[in-house]
Each structure stands twice: as C-alpha cells, then as structure tokens.
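# Structural data only, the sequence is not supplied:
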C-alpha cells in the first residue's frame, strides 16, 4: 500500500499493509517528526482506516508519531471498533500511557 522506510537517512519507517482483518500501520525504528513528515508527504490516499498499529519494531515514538497513530485510527473507533496496538516496547507503551492515549487502543502484547 504505502511505505516510508529508512528513506533519506531517516531513523525509522512507516508502512501500511493489508492483512486479513484490514489495513495495519507498521512502524519501525525511531518514529519522530521527520519520519512522520516523510510518510505524510509520500503516503498514498488511504481507502480504509487501519484496524491495528504494529509497533513491535518501533524503538521510539515522539508526540507527532503518537498523533499519527491516533488520527489514522480515528475512523476505526468511530465505526465502533477499538484498534489494536500490537506488541509495543516498554518505551512506546510508556509514551502512549503518559499521553493518555492508552484507552484508545486494545493493547496486544
């Protein structure tokens, strides 16, 4: 679907993949404002909102990265479904909790 991966020396990557249950946003490495900006500049228009966010390969998530997760899954929540936050590291989980966004996701260890 769409990918931004280690592009131009960026410390992380984002891609959107289709799985059986629906679109999944995958994050890798350090997802900071530069990575999010690159994703937003090159990502194709998304037909359906992600039903899950796989952060198992993410080592860092800043506030702009968290905002991307919340906004990208907003339509899924409005449809009555709770998006999954898959395998967050301790660092990523802490960012989500401190920001108060944990209730917006069903965390899958």
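Sure, I can see it. For clarity, every value in this text was computed on a predicted model and none was experimentally measured.
# Could you use CA atoms for every contact and neighbour count after this?
OK.
# which residues of the protein fall in helices?
Ranges of helices in the chain, per DSSP state H, are 33-42, 63-72, 74-78, 90-98.
# wait, which of the ones you listed is closest to residue 5?
helix 33-42 (8.6 Å; Cα to Cα).
# Does anything pack onto that closest one? Which helices or strands?
On a contact count with 3 or more Cα pairs under 8 Å, 6 or more residues apart in numbering; DSSP states H and E, helix 33-42 meets strand 2-5, strand 12-19, helix 63-72.
# want to throw those into JSON lines with mean neighbour count and distance to residue 43?
Formatted as JSON lines, the helices and strands packed on helix 33-42 follow (neighbours: other Cα atoms under 10 Å; distance: least, Cα to Cα, whole Å):
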{"stretch": "strand 2-5", "mean neighbour count": "19", "distance to residue 43": "5"}
{"stretch": "strand 12-19", "mean neighbour count": "19", "distance to residue 43": "8"}
{"stretch": "helix 63-72", "mean neighbour count": "17", "distance to residue 43": "12"}
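# Next one for the comparison:
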C-alpha cells in the first residue's frame, strides 16, 4: 500500500535486510497525516531511502525517527540512504545525524 499526497509520498517496502521507509517528493504534515491514518504497519524500518525527497519538514523528520526507533532499541543503527540535500540539511540541523548510518 502506498500513501500519496499530490506532492509527496511515503511507503514501506520489504527488502532482504528488513523494512525500508521510502520518502518521495514533499514529505510534509499532510503526507505524514495520511501515513498516520493509514492501515500501513508502522515501526520497524531498518533504513530510510530519501534520495527522491525534495522537502522534509519537522513532522516528517519526527516520523522518520519514530519509524526507525525499534531498530535503534534493538541495537541496530538505521541507514539513511542517499538523503537529498533538503533531508540531509534538516537531519543535520536537528542534531539527528548520529542516529543514522548515512549511505551517500
């Protein structure tokens, strides 16, 4: 299932290493609200694919942190894969960079 908004999308895909949260377009409060209201399983992401995200607001970052929290509690450092410049900038400004293994 994919949650979409006219300008952004979030979905969770299963990969060999575990669930990966994919962000595309403008991941803002409206997109996060759709994700939260969906019946999509939440939590447990071991990685975030953010190369196609053109915008990420604070609520979007909070979602990313929440969706990867279980991996951190299990002693695993979630991957932040190919973050776009806007995503990288917000993660850096928020001081969340140490919470991820960033893959360029």
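Structure's in. What do you need? Everything numeric in this text was worked out from a predicted model, so none of it was measured.
# Take the helices and strands packed on helix 33-42 of the first structure and write them to TSV, including distance to residue 108 of the first structure.
Output for those, formatted as TSV (distance: least, Cα to Cα, whole Å):
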stretch	distance to residue 108 of the first structure
strand 2-5	23
strand 12-19	16
helix 63-72	15
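# what's the closest of these to residue 82 of the first structure?
helix 63-72 (11.3 Å).
# Can you give the contact residues for the closest one?
31, 32, 33, 36, 49, 50, 53, 95, 96, 101, 104 (Cα atoms under 8 Å, 6 or more residues apart in numbering).
# who's in contact with the second one?
Residues near residue 32 of the first structure by Cα under 8 Å, 6+ apart: 12, 60, 61, 62, 63, 64, 65.
# Out of the helices of the first structure, which is closest to residue 26 of the first structure?
Using Cα to Cα, the nearest of those to residue 26 of the first structure is helix 63-72, at 10.1 Å.
# mean shift of the closest one relative to the second structure?
Mean deviation of helix 63-72 of the first structure relative to the second structure after superposition (mean Cα distance after the TM-score superposition for the first structure): 0.3 Å.
# Can you state the residues of the second structure onto which that helix aligns?
Counting by TM-score structural alignment, helix 63-72 of the first structure pairs with residues 58-67 of the second structure.
# before we move on, back to that, can you put the contacts of helix 63-72 of the first structure in CSV and add distance to residue 78 of the first structure?
Converted to CSV, the contacts of helix 63-72 of the first structure look like this (distance: Cα to Cα, whole Å):
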residue, distance to residue 78 of the first structure
31, 25
32, 26
33, 26
36, 23
49, 10
50, 12
53, 16
95, 23
96, 20
101, 15
104, 11
